[in-house]
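A.B. asks: One predicted model, sequence on top.
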Amino acid sequence: MQHHILLVEDDASIAEMVGGYLTKEGFRVTTAADGEEGLSIAARERLDFIVADLMMPGMDGLEMIRRVRESSAVPILIMSAKDGEVDKALGLGFGADDYITKPFSMLELAARIKAGIRRATTYAGREEQQATRLLTFDRLTIDLDNFSAMKDGATIKLTSKEFDILKLLATNPNRVFTKAQIYGLVWQDDYMGDDNVINVHMRRLREKIEDNPSDPQLIKTLWAIGYKWEGK
């Protein structure tokens, strides 16, 4: 099966270079020059992955990602020309699953895309299972087989990474996970000490499942150690 990738990049030379490489890797690549065009394509095409630049004229990458996330859980990777923590935090906070900083290795980009598609494909395949495993914690219900969660009967929109973190913690109650362990198990990559990736995802997850994210009762922080699940 040929996976369909949307590449949103306003620099024509970069778009041509990245698009050409990914095509050689066996992907079907559709390109867009700005966020508005990218959003239009995402609305009408079946996509397996989105690679988006942050800084673009008109609708930027952040706004495009936010609007895509309103209706789709397609894996999204941000390409950023800036190495600042603010850019990474904003991008991931708006619903992206991963980021890569320019200049980057084409080999690394392709590897990240393949890993993201593999995780998403695994989720879709498992939805066909008949048996449904549910975890219930007071007003929160986690459906492990359908990769979804509900609070007070309403579905919670989670990215794949947010669900992976939720599942990891909720299926191992009271076990403490360090940030390095969470990164290794969820991102399936070596931890490079970038706490911001974990912090942003944890903040977003808490905003969705906790009654008061500033005083979390489900996911507890053990300062300088990590996190653990205390939901009952």
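C.D. replies: That came in fine, so what should we check first?

A.B. asks: okay, CA-based contacts and neighbour counts for the rest of this
C.D. replies: Fine.

A.B. asks: Find the centremost residue of the chain, please.
C.D. replies: Residue closest to the mean C-alpha point of the chain, counted by CA atoms, centre = their mean, is Asp97 at 2.1 Å.

A.B. asks: From Glu63, how far out is that one?
C.D. replies: Distance of Asp97 to Glu63, computed by CA to CA, to the nearest Å: 15 Å.

A.B. asks: Report the spatially nearest residue to the residue nearest to the centre of the chain, omitting neighbours in sequence.
C.D. replies: Of all residues beyond its chain neighbours, the one nearest Asp97 is Ile76 (5.4 Å), with distances taken as CA to CA, 6 or more residues apart in numbering.

A.B. asks: Hmm, Phe49 and that neighbour touching each other?
C.D. replies: Yes. With contact defined as CA atoms under 8 Å, Ile76 counts as touching Phe49 (6.0 Å).

A.B. asks: Comparing the two, which residue is more hemmed in?
C.D. replies: Ile76 (27 against 23; other CA atoms under 10 Å).

A.B. asks: Which residues are in contact with the more buried one?
C.D. replies: Phe49, Ile50, Val51, Ala52, Ile65, Gly95, Ala96, Asp97, Asp98 (CA atoms under 8 Å, 6 or more residues apart in numbering).

A.B. asks: Tell me the most packed of those residues, by neighbour count.
C.D. replies: Ala52 leads the contacts of Ile76 on contacts (other CA under 10 Å) with 30 neighbours.

A.B. asks: Check it against this one:
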Amino acid sequence: MTYRILVCDDDREIARAIGIYLRSSGYEAVEAHDGTEALELCRTQTFHLLILDIMMPGLDGIQTTEILRRTHNIPVIMLSAKSEDIDKIDGLTAGADDYMTKPFQPAELIARVKSQLRRYTSLGGMHQTPTAAVYRTGELVIDDASKTVTVDGDPVNLTPREYGILLFLTQHAGQVFSISQIYEAVWQEPAYNSENTVAVHIRRIREKIEINPKEPKYLKVVWGIGYKMEKLHPKQLG
């Protein structure tokens, strides 16, 4: 199978160069040059990953990702000329799965693309496993065969990374994991400065599964240690 990747950057030379890197690594690459064009392409074509610049005229990368997340859960790698943590946090909060600062090495970009596609194919629903288990805590149910999540019977739309975190913690409900342990289990790479990345994803998950994210019933922080998924029976939820 050949993966199709959409590259969106208003700098046409950068978009073209990234497309060349991707094609030389065996991927199919399509180029867009603003957020509106990228969203239209996603509406009419199938892509497995989006590489998206933050700073673009019209719809910027943050706005484009927020709109995309209403209907698509494909991985998004965000690019920026800025290296400040606040820009990275804004990107992740909008729904991006990874963030790279320009300039970057082509080999690193390809490595991150491979990592995101690996997670997407295993957690994002591309390849369904009929024998996969169903995990439940309280009224939160994860069907790992269909890669679906429901709370009180209502579907929850998660990105592949969010799904990976939720699945990992639910599989080990009641156990406490450090941020580094969560990162290494879900990202499948060594944890390095992963605190903000994990915290932003946890916050987004809470916003989707909790009635009151500030007083969570499911995904709880254990101060000074990390996070855990509460092990609940359905009747424990009022």
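C.D. replies: Nice, I can see it. Just so we're clear, the structure is a prediction, and the values are computed from it rather than from any experiment.

A.B. asks: Show me the contacts of Ile76 of structure 1 that map onto strands.
C.D. replies: Applying DSSP state E to those, the entries found in strands are Phe49, Ile50, Val51, Ala52, Asp98.

A.B. asks: For structure 2, which segments count as strands?
C.D. replies: Using DSSP E, strands in structure 2 cover 4-8, 28-32, 49-53, 76-80, 98-101, 134-137, 140-143, 148-151, 154-156, 176-177, 219-222, 226-229.

A.B. asks: Check structure 2 for its longest helix and report it.
C.D. replies: helix 106-123 (DSSP state H).

A.B. asks: the inter-axis angle of that helix versus strand 76-80?
C.D. replies: Computed by axes from the mean of the first three to the mean of the last three CA atoms, to 10 degrees, the angle separating helix 106-123 of structure 2 from strand 76-80 equals 150 degrees.

A.B. asks: And helix 106-123 of structure 2, what's buried?
C.D. replies: Leu109, Ile110, Arg112, Val113, Gln116, Leu117, Arg119, Tyr120, Ser122, Leu123 (16 or more other CA atoms under 10 Å).

A.B. asks: closest to Thr170 of structure 2 among those residues?
C.D. replies: Leu123 (14.1 Å; CA to CA).

A.B. asks: Show the contacting residues for the nearest residue to Glu36 of structure 1 once chain neighbours are set aside.
C.D. replies: Leaving out its chain neighbours, the residue that sits closest to Glu36 of structure 1 by CA to CA, 6+ apart is Met59, at 5.6 Å. Residues counted as contacts of Met59 of structure 1 (CA under 8 Å, 6+ apart) are Asp34, Gly35, Glu36.

A.B. asks: try Gly184 of structure 1
C.D. replies: By CA under 8 Å, 6+ apart, the neighbours of Gly184 of structure 1 are Asp190, Tyr191.

A.B. asks: From Lys114 of structure 1, how far off is it?
C.D. replies: Gly184 of structure 1 is 17 Å from Lys114 of structure 1, by CA to CA.

A.B. asks: Same check on Leu144 of structure 1?
C.D. replies: 23 Å.

A.B. asks: cool, and Gly58 of structure 1?
C.D. replies: 30 Å.

A.B. asks: ok, now Arg69 of structure 1?
C.D. replies: Counting by CA to CA - Arg69 of structure 1 and Lys114 of structure 1 are separated by 20 Å.

A.B. asks: Could you do Asp53 of structure 1 as well?
C.D. replies: 18 Å.

A.B. asks: Check Phe94 of structure 1 too.
C.D. replies: For Phe94 of structure 1, the distance to Lys114 of structure 1 - CA to CA - is 22 Å.

A.B. asks: again with Leu158 of structure 1
C.D. replies: 21 Å.

A.B. asks: for structure 2, what spans make up the helices?
C.D. replies: 12-24, 35-44, 61-68, 85-94, 106-123, 160-171, 179-187, 195-209.

A.B. asks: among those helices, which is nearest Val151 of structure 2?
C.D. replies: helix 195-209 (6.4 Å).

A.B. asks: Can you list the buried residues in that closest one?
C.D. replies: For helix 195-209 of structure 2, by 16+ other CA under 10 Å, it's Thr197, Val198, Ala199, Val200, His201, Ile202, Arg204, Ile205, Arg206, Ile209.

A.B. asks: which outside residues touch that helix?
C.D. replies: With CA under 8 Å, 6+ apart as the criterion, helix 195-209 of structure 2 contacts 89, 92-93, 140, 151, 156-158, 161-162, 165-166, 179-180, 182-183, 213, 216, 219.

A.B. asks: Mind doing that once more with 7 Å?
C.D. replies: Helix 195-209 of structure 2 has contacts (CA atoms under 7 Å, 6 or more residues apart in numbering) with Ile89, Leu92, Thr93, Val151, Val156, Glu162, Ile179, Tyr183, Pro213, Leu219.

A.B. asks: what's near enough to touch the last one?
C.D. replies: Shown in contact with Leu219 of structure 2 (CA under 7 Å, 6+ apart): Arg206, Lys228, Met229, Glu230.

A.B. asks: residues in contact with the last one?
C.D. replies: Going back to what we said before, that points to Glu230 of structure 2. Contacts of Glu230 of structure 2 by CA under 7 Å, 6+ apart are Ala173, Gly174, Tyr218, Leu219.
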